Each structure stands twice: as structure tokens, then as C-alpha cells.
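>>> Give me coordinates for this.
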Amino acid sequence: MKIEELTETVTTIRRELHQIPEIGFDLPKTSAYVKKKLLEYGYEPCSVAQTGWIAVLEGKTTEAIAFRSDMDALEVVEETGMSFASQHAGRMHACGHDGHMALLLGFAKYLKSLPELKKTVVLIFQPAEEGPGGAKVIMESGILQKLNVNKIYGYHVYPDLPEGKIGLAAGPLMARNGEFNITLEGKSAHAGQPHLGNDAIVAAAHVVLAVQNILSRNLDPLEPAVVNIGTLQAGEVRNIVAGKAKLSGTIRSYDTATYLKIKERLAAICDGIKNITAVNCVLDITDFYPAVINDEKMIQLIMDSLDKETFQVIKPVMLAEDFSFYQEDMRGVFMFLGTGRSDKGWTYPLHSGRFNFDEKVLLKGIELYAHILKLENIL
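Below you'll find the model as predicted:
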């Protein structure tokens, strides 16, 4: 089978999946659609992570290499105006996971047209990438270990790259991330009698300023990191000393030691706020995904084998991806597939209600996967 013959297949799949976006692990329609296609192509999919699927194409040996797609959508209102727009109000495939599934299903169909493979290929359709992390659930199930998977590949469509361009990075590509909440509990009082209260807003202001010092004074300036406070809620009326305040933010870094240092400094700030303001400060931190660290030898093999015009070496980004859970246990490569096209207005960022792309770009992804089959001595 020629890969260009899959144009109609991937276009139809992407548009049909785009109309039924679902959230997290709760993917009944999406899961049923993917299973139906895998059965149609001659696979016997195995259920994993509640609504995910594992499809296996056995080769001459049990050594296996995996290719992964995520499946879930976002709680975003679609604004594309396309004829195949979301039919689920307030939900949209605004991160391109519909394209990822179409790409991997197209690759699944292509694989069935090949002669017997030298190694086994495992296809992973994974729920809950946007949270709370379906990759971790799959890894903890042990199914990939039982299948002898020792390498894994994955894509993310990416509007910051020109359409069809492959984005590659050796080593760090995406950040480790976590979220934090800081709750400040003071004492209300009339503004005319401030000495009778403990002002949570003043304490919150101290927190905001102190957090800025983490990056500028507590961390190695050569180690990239983000500490961002995104919300601050406090106070009830203008003439009352606020008794409560709440801040929320995010932490991101490629380096584990740096990430842990940020957590340590946040805890120290909260302890200090209690002492200087008499306002109780409660810190709650939730760790999410590890950093995406690409195997340097695997990346170099790809770079050395491709025409330089087809790919771009990219800088790491402070976005996060649960593909990293696979990479904790096996060698892996995560790549960006460029979808940016200014003449069509397809430059809106991921998670935007206007994010869109041309399905033909998915064929570029399948072409590279087919090329990787040769690099990995699977054909």
C-alpha cells in the first residue's frame, strides 16, 4: 500500500472523531470508534486504562516497539465554524488528539499491507493525556512489559511549526509540571480598625512577590524553570480587612532537582508568611507529569537518515505531556508534527477554540513512522 492512498481514510477518521470529543477516561464513543476501526483492519484490540486499546501486530520475534496516540479532548468551546465541528457542547479536540488517533489508525491499516515484520509492533490508544494521566495507568498495568516493548514513539501536532515539518529535539523536549494552591487564613475586621484583624490580602501580596524571587534569586539562571501564579481570590467588600485569600499556580522545569528546589522554596515562603503576617498559610502541591526526555541516540539516528529540509531542530518547550511516563521505563522519542499554515489561518495555539489543520499533514507522520520501521530493522 502506498501511504498517499490513506488520504481519504485519515481525513474521514479525523473528522468523525472530531465531532465526538470526550474527556479524560470517560470516552465511550471514542473508544468504540477506535475499536471498530482496529477490528476492521484485522486486529484483536486489548482493553487498557478503562477506555484505551492496545493493538499488536506480531513479528518474527517477540521484541516489540510501540507507537502511541492519545484520545481525549478538552472542555473548550469550538469556534472553527467547520462542517465537522464538535457535536458535544463545550467540548472540542482543541489539542489535536483526533489527528493523533487518525494518524495511528492510518498507520495500523498501512502495517497490515506489509509482509511479515521482523519485530512486533504495538499500537497504543491512550485515554486521559490531558489529565490525570492515562500513560501512567498503562505503565502500571504491566501490559507493555509483558509485550516486551523496549522502545516507543509518539507525535503531537504543533501549529508553531510549518505544515509538514517534523520537530525534533535530543534530550529535554517538554517540562515536568505540577500545580499548587496556597490558602491564606487571616482574621476579618473593619477597615477602620485594621489592628483587630490579620489581612489575608497583604499576606497574599507578600506571597506573590516572594515567589518572583524563586526564579531570580534561588535557582541556577542556566536551568530553565517556570513558577506562575495564575489566580488570586480574596476579599468580600472594600471596607473589610480580608480574612481569606487563595492563590493557584503552576511549576515547570526540565530538571528534577530544580523542580524539587522550587517546591522547597514555596514551602519556606509559606512558613515565613505565617511568621511575618500572623496569617495561616497552607500550601498544597500536586505533581503531574515528569519531563519528556528524548533518547539522544534514537533522535540522532532519525536526523542522520532524513533530508535536512524535512525536519527542524527545536528548543524545548515548557508544555507538559504524559508520554514521559513511558520514557521512565523505556527508550523513547516524542516528536512534533508541524500544522502551521498562515494562508489558512491555522496558526491558533493548542487548546484554542479555533485550532485546526489540514488532515493531509497526517500522511507526513505516517511516512516517518514507515521510515522508522526501516531504522528499527522491523521491515
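>>> from here on, contacts and neighbour counts on C-alpha atoms
OK.
>>> Tell me where the stretch 101-250 of the chain has helices.
134-141, 143-146, 200-213 (DSSP state H, counting those that start in this stretch).
>>> Then the stretch 251-379 of the chain?
Listed in chain order, the helices found in the stretch 251-379 of the chain under DSSP H, counting those that start in this stretch are 256-277, 296-305, 324-327, 361-375.
>>> Which one of these lies nearest to residue 78?
Nearest of those to residue 78, taken as CA to CA: helix 361-375 at 21.2 Å.
>>> Which residue, other than its chain neighbours, is closest to residue 263?
Across the structure, with CA to CA, 6 or more residues apart in numbering as the measure, the residue nearest residue 263 apart from its sequence neighbours is residue 285 (7.8 Å).
>>> wait, the one you found sits on residue 177?
No. Checked against CA atoms under 8 Å, the pair residue 285 and residue 177 is beyond contact range at 10.6 Å.
>>> Compare these two and say which is more crowded by neighbours.
residue 177 (24 against 17; other CA atoms under 10 Å).
>>> what's the helix or strand for the closest residue to residue 353 other than its chain neighbours?
In space, residue 353 comes closest to residue 78 once its chain neighbours are excluded; the distance is 4.5 Å by CA to CA, 6+ apart. If you go by DSSP states H and E, residue 78 is not part of any helix or strand.
>>> ok, now which ones touch residue 78?
Applying CA atoms under 8 Å, 6 or more residues apart in numbering, we find residue 78 in contact with 85, 86, 90, 91, 92, 94, 353, 354.
>>> now the other sequence, so there's something to compare against:
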Amino acid sequence: MTTASPADELALLTRLRRDLHRIPELDFDLPETLRYVCGELEALCDDVTARYGKDACTVFSPCKSSLCMFFDRKSEHATAVRSDMDALPVTEKSGAEYASCHQGHMHACGHDGHMAMVLGLAHHLAESFDELPRSVLLVFQPAEETTGGARFICESGVFERYGVDRIFGFHLWPDLAMGEVASRPGPLLAATSESTFDFHGKATHIAKAADGADSLEAGMRFVLDAYGYMAEQAKAEPCLLKFGLLQSGQARNVISSHTHIEGSLRTYSDTMTVTAKQHLAELAESRAAEAGCTCTVHFSEGYPPVVNDEALFDLARAALPDLHELPEPLLIGEDFAFYQRHLPGVFLLLGTGTGIPLHADTFDFDERILAAGLETYKKLVRIP
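Model prediction:
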């Protein structure tokens, strides 16, 4: 079969991305998205099986709201490539002619682009099936933005059944130049843990403050001390704790009996995660006791850190001479981390060059960047 020209590939990527951008859906509730992706994959699979036999290609769902396509080259091991499919509960204000048709939902994090690249790769693999050095598994997962759909893919056993020994994935990244591909060995993205602290005191008029227990003072002292503690920890290993919400009290002249504080902890290793949570809880309890208060502390499980396998990264770097290596890890989280807990994986970033932040209601990008992502995938699946 004739290989598609760059112009044809860009037209394909643009069509796929814009079609998918119009139908954003959330979490595991992805009926239109799944129908669209499945339709594309099954048409390609029919073509491959017509040329190479019924076992050459299969399309299936390993778990809820997911799709996989397997190109079977009868190799001992296979390479996996992942795309997320879910969108965000954001009302789009981009003004694009291909804007969301679903009120209150938007592909504001680039998952439409992620799907377009992997679907574009599926087209390429169908065209060049007999040139592949190993089998390839394409994975389309739900719920990256919410509960971590990657975890359910791993638990399905699909990687073991198909002999997958490595996985690659992309995320669009506004802070990189248009079309630039970047990553780094080792830690790339942070573990995330939503952190909640409640200080319980005793209300009284401020004129009789000694009779009360000031939860607001305890909470404020804790915030400042927590920031100081994390700043010291960051000297040894990158980490961050920031609070974005503090609610306390009922009136200006009444000692507050309850202070509620919410923030997010970001770390890059299990050791730092465990250590920071332990010490922050101890610090909260200490500041509460000093003020005659009690406290409750909750840390969400969150996503693990995205840590690129160094041996696989070396293979990727050799295949990608233009790969830009980032000097420091970044502070966002991504559920690709669950795959890397299961098998060696490398996650990459693809620059949009726009500077419009992820999750913004005006997020958009030039589809020409997707061609750079597709070319990267073509090289990665050809690593023996």
C-alpha cells in the first residue's frame, strides 16, 4: 500500500482532532467518543486482516470505556502507545468553528490531539504493517482527568496477554515551542496528593479569648510552618506544597472554632511522599495542641509520579535525535504513572507554542504540531 504523503497525514490528523474536539465527554461516560474511535480502528483492522489474515489485527475493549488495537507481528514482545479520551467540565470560549457541541464540556487539556495522533499512528501501522519490527498495542483509556483510567487498563491484564514490555505516551504542552518534543530520564511529572487539614477549637468572644481555643491562629501558624518545612525538603529533592483555600470563623469578634485548609502536595518519589505526609500531619497536630485545639488530616491517594525508565529513555533518545531534554521535572500530575508502575514507560511532551494554559476555556492549538507527534511515534514503534 502507498504511504500517505505529509499533506495527507496532516489533513487526516486535522479531521480526526476536530471531529473529536466537537464531542467532548467526561470520565467513563464516553459513548460518542468510543463510537468514533472504534469506527476508525475497525475500518483499519478490516483492511489489515484482508491483506495479512484474520490474526494480524484485532480491536477490543479490555475494560470499561476503553479500546485497544493490536497489530500482531508474531514478535516475542510488543510496544504499547497510549492515548487518553476524556475531556473536562469546562464551557468552551475558543470561538473555533469546531468548538464543543456539548455544553459545559471541552477538550481543554489536549486529549483530542492525543487521540488524533494515536489514530494517525493506527493508519500508519496499517499501511506499513509488514515493516514493523515488533507487535504494537494501541491503548485508548478513559478517566485520566478524574480517577485514573490507566490503573484499570493495567489491572485488566492486557499487557501480560499481549506480551507488552514498554509503553509510550504524549501530552500537549503550551510552554514548549510549537512542535518541540521534550522529556527527561527519571522523574518527569509529580505525584499529586490533595491535602486537607481541619483545626477544631472553641468559639468565644474575642474579649474573653483565653476561654476559647483559636483554630484560626493554629491553622495560620501551621500554613507558615508547613511552607518552611517543605522549602527545606526541596533543597534535597524537588517537592511542593501550596494551599489554595482557607475557611474559618463566623464573625470578626468571635474566636474561630473551626478552620478548614485545602492544598496540594507534589512530590517525585515514594520516600518523599511518605516522609512529607508524616511530618505535615505531625506539624498540624503540634500547632493545634499549642492552641488548645485538635485537628484532622486527610491526604488523597492521588497519582504516583511519572518516572521515565532510564534504559528505555536511552533507546528513545537514540531514535529521536531532536528530542529536547528538560533540566528539571514539572509539577503537574498524570495517570500515565500507573503504566510506569506496571512496565517500563517513557512519557513525552509536545509543544503547542501558544502559551494558553491547559484547562483554559480558550485552549486551542495548530494541528501541525500533531504531525511532529506522529513522526515521533513512528520512530518509537520501530525501536527493536
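>>> Put one on top of the other, what's the TM-score?
Laid over one another, the chains give 0.93 as their TM-score (TM-score structural alignment, normalised by the length of the first structure), with 368 aligned residues with a CA RMSD of 1.6 Å.
>>> State the helix or strand in which the aligned residue in the second structure for residue 85 of the first structure lies.
Residue mapping for residue 85 of the first structure onto the second structure gives residue 99, with TM-score structural alignment as the criterion. Assessed by DSSP H and E, residue 99 of the second structure sits outside every helix and strand.
>>> Does residue 99 of the second structure touch residue 24 like I think?
No. Residue 99 of the second structure sits out of contact with residue 24 when judged by CA under 8 Å, with a separation of 9.7 Å.
>>> of those two, who's got more company?
More crowded of residue 99 of the second structure and residue 24, by other CA under 10 Å: residue 24, with 28 against 20.
>>> roughly how far apart are the residue mapped onto the more buried one from the first structure and residue 214 of the first structure?
Aligning on TM-score structural alignment places residue 24 of the second structure opposite residue 21 in the first structure. Separation of residue 21 of the first structure from residue 214 of the first structure (CA to CA, to the nearest Å): 39 Å.
>>> Ok, residue 75 of the first structure next?
Taken as CA to CA, the spacing of residue 75 of the first structure relative to residue 214 of the first structure amounts to 32 Å.
>>> Could you identify which of the helices of the stretch 251-379 of the first structure is most buried?
Most buried of those, by mean neighbour count (mean count of other CA atoms under 10 Å): helix 324-327, with a mean of 22.
>>> Next, name the residue at the spatial heart of the first structure.
residue 321 (2.9 Å; CA atoms, centre = their mean).
>>> and the match of residue 24 of the second structure, what is it in contact with?
30, 72, 73, 74, 86, 87, 88, 91, 92, 93.
>>> Go through these and flag which are in helices.
residue 30 (DSSP state H).
>>> ok, back up a step: show me what the residue nearest to the centre of the first structure aligns to in the second structure.
Looks like residue 321 of the first structure aligns to residue 334 there (TM-score structural alignment).
>>> Also residue 349 of the first structure?
Counting by TM-score structural alignment, the partner of residue 349 of the first structure is residue 357.
>>> Please apply the same query to residue 285 of the first structure.
In the second structure, the residue paired with residue 285 of the first structure according to TM-score structural alignment is residue 299.
>>> Can you give me the distance of the residue nearest to residue 173 of the first structure when sequence neighbours are not counted to residue 261 of the first structure?
Of all residues not flanking residue 173 of the first structure in the chain, residue 316 sits nearest, at 4.2 Å (CA to CA, 6+ apart). Distance check for residue 316 of the first structure against residue 261 of the first structure: by CA to CA, it reads 20 Å.
>>> residue contacts, the nearest residue to residue 90 of the first structure once chain neighbours are set aside?
Closest residue to residue 90 of the first structure apart from its sequence neighbours, by CA to CA, 6+ apart: residue 77 at 4.5 Å. Contacts for residue 77 of the first structure (CA under 8 Å, 6+ apart) come out as 89, 90, 91, 92, 353.
>>> could I get these as CSV with distance to residue 50 of the first structure and neighbour count?
Supplementary listing: these in CSV, determined by distance: CA to CA, whole Å; neighbours: other CA atoms under 10 Å:
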residue, distance to residue 50 of the first structure, neighbour count
89, 23, 12
90, 23, 13
91, 20, 21
92, 21, 32
353, 28, 21
